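Q: what shape does this take:
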Amino acid sequence: MSTAEHENGAVRETPDRYGAFPRLTPEQLEDLTAHGERRRTAEGEVLYREGEPFREFLAILSGTVEILHDQGGPDERTVAVHGPGRFLGELGLLEGQAAFNTAVVREAGEILAVPVERQRALVGSDPVLGDLILRAYLGRRYLLIGLGAGFRILGSCYSRDTLRLREFAARNRLPHRWVDLERDKEAEALLRRFAIRPEETPVVLWQGERLLRNPSNAELARLIGLPAPSPENERCDVMVVGAGPAGLAAAVYGASDGLTTVTVDAVATGGQAATSSRIENYLGFPSGISGGELIERAVLQAHKFGARLMVPAEVSTLTPQDDEYVVTFTDGSRARAGAVVLASGVRYRRLEVPGIDRLEGISVYYAATVHEAGLCRADPVAVVGGGNSAGQAALFLAQHASGVHLLVRGGDLNADMSRYLVDQVEQHPKIEVLLHTEVRGVAGEEKLESLTVEDNASNERRELQAAALFVFIGARPRTEWLGGVLALDEKGFVLTGGDARAVADANRWASLGRDPMLLETTLPGVFAAGDVRSGSVKRVASATGEGAMAIRLVHEHRERRGNLVSADSEGRRPVAGGSVSSR
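A: Presented below is the predicted three-dimensional model:
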């Protein structure tokens, strides 16, 4: 049944409490009219349907429209009701995804319809209108995630494939709901309804009838309309591996400079930054910005300039060939690139505690997003780590949990955490900071119930009640596939610039007449940016700066400029440094 509110026989408009349902001004509607057409609507008319691609941006001129989840199904419910001046759609409209709800006319009137491609261009060219629409769409996306709208993942909490699908959905900020085969009463009814055997799970259900049995990440991506990877026999000017801040910056600057730019990522756009609840020291955002919003803005910007983003697409090998590079993907497909920017980032280190494996993805997490926070409800939780990621997670989780234990191995919170975060953490009434503390054991059958922690100064142990554990204890680079291809440091990070020059094959570089440039690796035309690079600062701002700088160096490589080497009178080579024109 629909849960729409009625007043005096009419559908009541949903109030705009969170900025997700703003109203366009008459001037903005007038400007939009030049790009679309006015159209009469009829009561009961479906303007767009869940699971189908958006074809138009719709603004309401008169009448009302109800937004429904699972229309006609047993779980039908009203998401919102819009009246004159409001506009329809959500983030999927701008990113080419399918609709996650259905729009039905409740009171006949008139709408303004603008083709999607034209609307995407307007969002990129009109900063005021673009900001209004983007903020509303981001708010609506998080509203849908909170409601558990979208597709359902039916699977066991003990299944690795269930964990994989849940992680993919959460990292891509896709509205979905997990139905636990072990605990949810709904699970048995769904198994009978769709004649699913338990061993066939996990399955993905959408629109009451579409069913995928243990789909790959790529199959799930295609279901909801993420751009399908198609790198076979493709040739681009620059291939960017990784779609975190560094990779997206390289995509934006590469495409805006006129280079054919393809950016690929094995899991999702955003990297670790997308999991940050709030970034408060990023230049230009004095009140802070969530990692998700920052990344969505970057994705739209990359699309605006014509960059191609392919997710999921995992690279397996990099091979030099005829002054270019062949990039091979795990599905066997290949692509050629004139230059490559490695921006694959890092993954958080796992906590080595007996028995923790069985709880990972159930109540032990390596990210703190809206999805994980929603699972905590009002229970106490614990965060392990002493860096900025741990501090941001603790502050975010304190909004949802009854209390947060922040467990820090060292004796000083200032050692690895920014001062502004230390102040907020120490002053928060729901956060307890435990220094010199390490996790020694976990307890709980189906989910985490408590932790055994030890004071590493006194060796005293105690038990802490915690329904979830969030781990932020450092990271390791995603460079396993680069071993033997180019030089890495002892921790697996990519060597660049002077460090790369020290170990590079002199014969390979002699023909170029130069040494590796600042962000260049031991392979000419292959650059590294962001967290994956040895010696990087591990900050979002520096990652975006390096991504932009890498494109500048790509140009110099293409034009055979940059760090040109000439022998002095004694035959000595100068130290590589600035760029010199070869003209």
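Q: only C-alpha atoms for contact and neighbour calcs from this point on.
A: Noted.
Q: and the end-to-end length of stretch 394-401?
A: 10 Å (CA to CA, to the nearest Å).
Q: who's in contact with it?
A: Under the contact criterion CA atoms under 8 Å, 6 or more residues apart in numbering, stretch 394-401 has outside partners 277-278, 368, 373-374, 376-381, 383, 404, 406, 424-425, 428, 430-431.
Q: and the residues you listed, which of them are buried?
A: Neighbour-count burial (16 or more other CA atoms under 10 Å) applied to the contacts of stretch 394-401 gives 277-278, 368, 373, 376, 379-381, 383, 404, 406, 425, 430-431.
Q: what would these look like in a markdown table with distance to Ile196?
A: Output for these, formatted as a markdown table (distance: CA to CA, whole Å):
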| residue | distance to Ile196 |
| --- | --- |
| Ser277 | 37 |
| Arg278 | 41 |
| Ala368 | 32 |
| Ala373 | 30 |
| Cys376 | 29 |
| Asp379 | 34 |
| Pro380 | 36 |
| Val381 | 35 |
| Val383 | 38 |
| Val404 | 40 |
| Leu406 | 42 |
| Val425 | 47 |
| Lys430 | 44 |
| Ile431 | 44 |
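Q: mind listing what the most centrally placed residue in the chain touches?
A: Taking CA atoms, centre = their mean, the centroid of the chain lies closest to Gly270, which sits 3.4 Å from it. Shown in contact with Gly270 (CA under 8 Å, 6+ apart): 243-245, 291-292, 295.
Q: let's see this one next, to set against the first:
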Amino acid sequence: MTLPAPDLVETPDPHGAFPRLSREQIDRLSAAGERRAVRPGEVLYAQGKPAADWYVVLRGKVAIQQRDGDDARTLRVHGPGRFLGELGLLEGQPSFFTAVAAEPGEVLVIPAGELKWLVFGDPVFGDLVLHAYFLRRALVIGSGDGLRIVGSCFSPDTRRLLEFVARNRLPYRLDDLDQDRGAEALLRRLGVPAEETPVVVLPGAGVLRNPGNAEVASAVGLRPERQPVGVRDVLVVGAGPGGLAAVVYAASEGLATAAFDAVASGGQAGTTSRIENYLGFPSGISGAELAERSVIQAAKFGVPVAVPGEARTLVPRDGLYAVGFDDGTEIVTRTVIIASGARYRRLPVPGLEHLEGTCVHYAATSQEARQCRADPVAVVGGGNSAGQAAVFLAETSPVVHLLVRGGALAADMSRYLVDRVGNHPRVRVHLHTEVREVVEDGKAMAGVEVEDNRTRVRDRLAARALFVFVGAAPHTRWLSGHIALDEDGFVLTGADVGAFAGAGISRAPMPLETSSPGVFAVGDVRHGSVKRVASAVGEGAMAVRFVHEHLARER
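A: As a prediction, this is how the structure comes out:
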């Protein structure tokens, strides 16, 4: 085992990711834990395992390392007053790193379970820890540490894994068999033949060979080991802003609640680089941070969000509902809140599929930005998601081409974003423009061929990545035949249910209630919904109020 050098210099903290606790804060925290001496080389927590305790450095230094067998690489060093850990500590995930004492010292040790209550119970301390942990996760994502995915970017399974870990905000690095010389050497060292790729190398040297998303989720702590038993009061299907709001309000009011999402918590909002018009966040908040805060809040009330868990069936059963999931799980519940959102629409351009996850993206977060740093990129779309992505990507990309099919940004984009896009020196807006072809250079993307939809004149723009934001289709196939849908597949609710022939409801539906009594819909999946985060959150809270009314009526 490689020991850290005793003369390591403490890592600077220019962005607030490694704040120092005051003496008063440490004294208050001491009542919840114990002070303990540490010796050089002592491991406080190891990568690949959930950390059982939370540490504050009182004397000496602690090194944060990434270990590969007997080799260790020191990433950061913390001195007195700093606390250890990362976002996964609050969510029960295995650690991506090892913390080891670099010199004789003393630490304050607090059980991880106790830390959660300290975070929830003290708003000032809680915000300090949460903000630092979000920044640390962003730093890890930007550094490429964490999981390693070894495979070909042309493999559908590799692209599936890349999308899954990115949507779940897990730090990773792709070792591309088609471009990275060291990828094959890594496979040989792991003893994995090429036909068994892609593989996911976990912190702690665990290797998953072409795993399903559920297997990865279980390995990194995203999926609870045990599913809820017994009849639930409410089952929330989907964990976007509307679904997460419903979970928090239902659980906090004592309802027996279960929650699932097919891909990742946060929904489409979770892929947004910055939400600037959400009430209470004047400087904006990233979709990832909003999602993580909501997941932690749901866990505070005892409801973890199970990921991945795709609903496949909804069947009435003796006055209850049975919802079946893709892994065979069945949840029996008194009410259902459908928040399954919508799936991204693809561009009708040939050859995009094999570039998805590497050059073609449907989200613009720090994960994707890291892949195309310093390269020109193209963004397709004229709504808020496209505008937010263009501004965010322009922070690192020299040129961002915003390709808009219509003739004005203001038609579908908020005024504040129109101004930001129009005033940004590195964003070039192309109106009346549609993508016709992706230009490849060997095994990478070199540009896009676009066409003016008025003149039919074509042009070629240099771009190493393409970001697509052209709307979404509702995820409601599993509801067909049981719940009233409009012609586009969105769920009808309230007065819109009307005289639906298959309605099983004998009274006027409550707002947000579907054609089946006790089944509600919120957010983007609902016909006529307002495509705003605040609206979805409000609908999630409202749906819980109607759940109470339905349960009271049934009793």
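Q: which strand or helix spans Gly182 of structure 2?
A: For Gly182 of structure 2, the enclosing helix or strand under DSSP states H and E is helix 181-190.
Q: and that helix, which stretch of structure 1?
A: Taken onto structure 1 by TM-score structural alignment, helix 181-190 of structure 2 occupies residues 185-194 there.
Q: dump the residue contacts of Thr313 of structure 2.
A: Contacts of Thr313 of structure 2 (CA under 8 Å, 6+ apart): 322-325, 478-479.
Q: so is the residue in structure 2 sticking out farthest from the centre in a helix, a strand, or just coil?
A: Among residues of structure 2, the one most distant from the C-alpha centroid is Thr455; the distance is 40.6 Å, by CA atoms, centre = their mean. Judged by DSSP: H, G, I helix; E, B strand; the rest coil, the three-state class of Thr455 of structure 2 is coil.
Q: residues contacting the counterpart of it in structure 1?
A: Residue correspondence, TM-score structural alignment: Thr455 of structure 2 in this structure matches Ser458 in structure 1. Under the criterion of CA under 8 Å, 6+ apart, Ser458 of structure 1 has no neighbours.
Q: rerun at 10 Å
A: The contact partners of Ser458 of structure 1, by CA atoms under 10 Å, 6 or more residues apart in numbering, come to 436-437.
Q: and Glu293 of structure 1, by the same measure?
A: Going by CA under 10 Å, 6+ apart, the list of residues near Glu293 of structure 1 reads 134-135, 138-139, 270, 274, 276-278, 299.
Q: show me the two of the buried ones among the contacts of stretch 394-401 of structure 1 that sit farthest apart.
A: Greatest spacing in those, by CA to CA: Arg278 and Asp379 (21.7 Å).
Q: residue ranges for the strands of the stretch 251-400 of structure 2, please.
A: Residue ranges of the strands in the stretch 251-400 of structure 2, as given by DSSP state E, counting those that start in this stretch, are 257-260, 305-306, 311-317, 320-325, 330-338, 342-344, 360-361, 377-380, 400-403.
Q: would you check the span in structure 1 matched by the first one?
A: Spelled out, it's strand 257-260 of structure 2. Residues 261-264 of structure 1 are where strand 257-260 of structure 2 aligns, with TM-score structural alignment as the criterion.
Q: and that stretch, how far out from the chain middle?
A: 15 Å (CA atoms, centre = their mean, to the nearest Å).
Q: again with stretch 347-355 of structure 2
A: 24 Å.
Q: ok, stretch 277-294 of structure 2 next?
A: 13 Å.
Q: so where is it in structure 1?
A: By TM-score structural alignment, stretch 277-294 of structure 2 lines up with residues 281-298 in structure 1.
Q: tell me the buried residues in the matching stretch?
A: Result for stretch 281-298 of structure 1 [16+ other CA under 10 Å]: buried residues 281-282, 289, 291-296, 298.
Q: farthest-separated two in those residues?
A: Asn281 and Glu296 (18.3 Å).
Q: Ala457 of structure 1 is in contact with Thr437, isn't it?
A: Yes. Counting by CA atoms under 10 Å, Ala457 of structure 1 touches Thr437, with 8.4 Å between them.
Q: helix, strand, or coil at the counterpart of Ala534 of structure 2 in structure 1?
A: Aligned by TM-score structural alignment, Ala534 of structure 2 pairs with Ala541 of structure 1. Classification of Ala541 of structure 1 by three-state DSSP places it in helix.
Q: return the residues in contact with Ala541 of structure 1.
A: Going by CA under 10 Å, 6+ apart, Ala541 of structure 1 touches 245-246, 281-283, 530.
Q: before we move on, back to that, got CSV for the contacts of Glu293 of structure 1, with distance to Gly410 of structure 1 too?
A: Shown next, in CSV, are these (distance: CA to CA, whole Å):
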residue, distance to Gly410 of structure 1
Leu134, 41
Arg135, 39
Leu138, 38
Gly139, 38
Gly270, 30
Ala274, 27
Ser276, 23
Ser277, 24
Arg278, 24
Val299, 37
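Q: and the lengthiest helix in structure 1 against structure 2, how far off on average?
A: Using DSSP state H, we find that the single longest helix of structure 1 is helix 127-147. If you overlay the two and look at helix 127-147 of structure 1, the average distance to its match in structure 2 is 0.7 Å (mean CA distance after the TM-score superposition for structure 1).
Q: that helix aligns to what range in structure 2?
A: Across structure 2, the stretch matching helix 127-147 of structure 1 (TM-score structural alignment) is residues 123-143.
Q: for that stretch, what is the distance to the chain centroid?
A: Centre-to-centre, stretch 123-143 of structure 2 and its host chain are 15 Å apart (CA atoms, centre = their mean).
Q: just the buried residues of it, please?
A: For stretch 123-143 of structure 2, by 16+ other CA under 10 Å, it's 126, 128-138, 140-142.
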